[in-house]
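Enquirer: sequence? don't have it. structure:
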């Protein structure tokens, strides 16, 4: 089982792809919005509040567990799971949800 820190670290490397993959950026942005909605972290503000780190960790770990149950393997490209895990990592990094982690 992975921790939120491990997920965040593993998928932060995908941020480099944002510079040359605009479709990936759009997909991750949609996943960020969906995760915020699931965690009740969206709102009317222009700059949404940071999601609760414990709730995000619970969500992320449940997601990874479901992937493991389905024997998911990370593809070369961008499937649903890669986009979702990258979105989780982006939320962690952009809001500094883990000690010492902030972009």
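Expert: Yep, it's here. Keep in mind the model is a prediction, meaning the values are calculated, not measured.
Enquirer: from here on, just use CA atoms for contacts and neighbour counts.
Expert: Will do.
Enquirer: neighbours of residue 80, how many?
Expert: Per other C-alpha atoms under 10 Å, the neighbour tally for residue 80 reads 11.
Enquirer: okay, now the one to match up with it:
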């Protein structure tokens, strides 16, 4: 995916990246988002695919995270999810996706 405007991460980042600023005011949010980010990474590269004798290093590719986001947002549409005030599973997961986007610089040209 070379065209970042066609990348589903752009829309998620626009909508949920501002939530990362809430880390300063809600320390518990950092832990929750970290757990969700780890779960997303595990979904992208399951432990059984990692060599046992290799230390765990995480690397997230834009294409893989984009596919994950497409599946997740499709599921949210199917269940008629409405973004709540505050944080639920979906907002935490989408905020974690934004943290991964920022951490791995996935929207860079």
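Expert: Structure's in. What do you need? None of these values were measured; they are calculated from a predicted model.
Enquirer: translate residue 84 of structure 2 into the numbering of structure 1.
Expert: Aligned counterpart of residue 84 of structure 2 in structure 1: residue 75 (TM-score structural alignment).
Enquirer: verify the stated contact: residue 87 of structure 1 with residue 36.
Expert: No: applying C-alpha atoms under 8 Å as the test, residue 87 of structure 1 and residue 36 come out as separate, 10.0 Å apart.
Enquirer: what about the helices in structure 1?
Expert: In structure 1, the segments counted as helices under DSSP state H are 4-12, 22-38, 53-69, 80-95.
Enquirer: for those helices, which one sits closest to residue 45 of structure 1?
Expert: Among those, the nearest to residue 45 of structure 1 by C-alpha to C-alpha is helix 22-38 (12.9 Å).
Enquirer: distance-wise, check the match of residue 84 of structure 2 relative to residue 81 of structure 1.
Expert: The gap separating residue 75 of structure 1 from residue 81 of structure 1 is 9 Å, by C-alpha to C-alpha, to the nearest Å.
Enquirer: which one's more surrounded, these two?
Expert: residue 81 (17 against 9).
Enquirer: relative to residue 11 of structure 1, how far out is that one?
Expert: Remark: distance between residue 81 of structure 1 and residue 11 of structure 1 (C-alpha to C-alpha) = 11 Å.
Enquirer: likewise residue 23 of structure 1?
Expert: Residue 23 of structure 1 is 17 Å from residue 11 of structure 1, by C-alpha to C-alpha.
Enquirer: how about the contacts made by residue 88 of structure 1?
Expert: With contact set as C-alpha atoms under 8 Å, 6 or more residues apart in numbering, residue 88 of structure 1 has these partners: 8, 32, 35, 56, 60.
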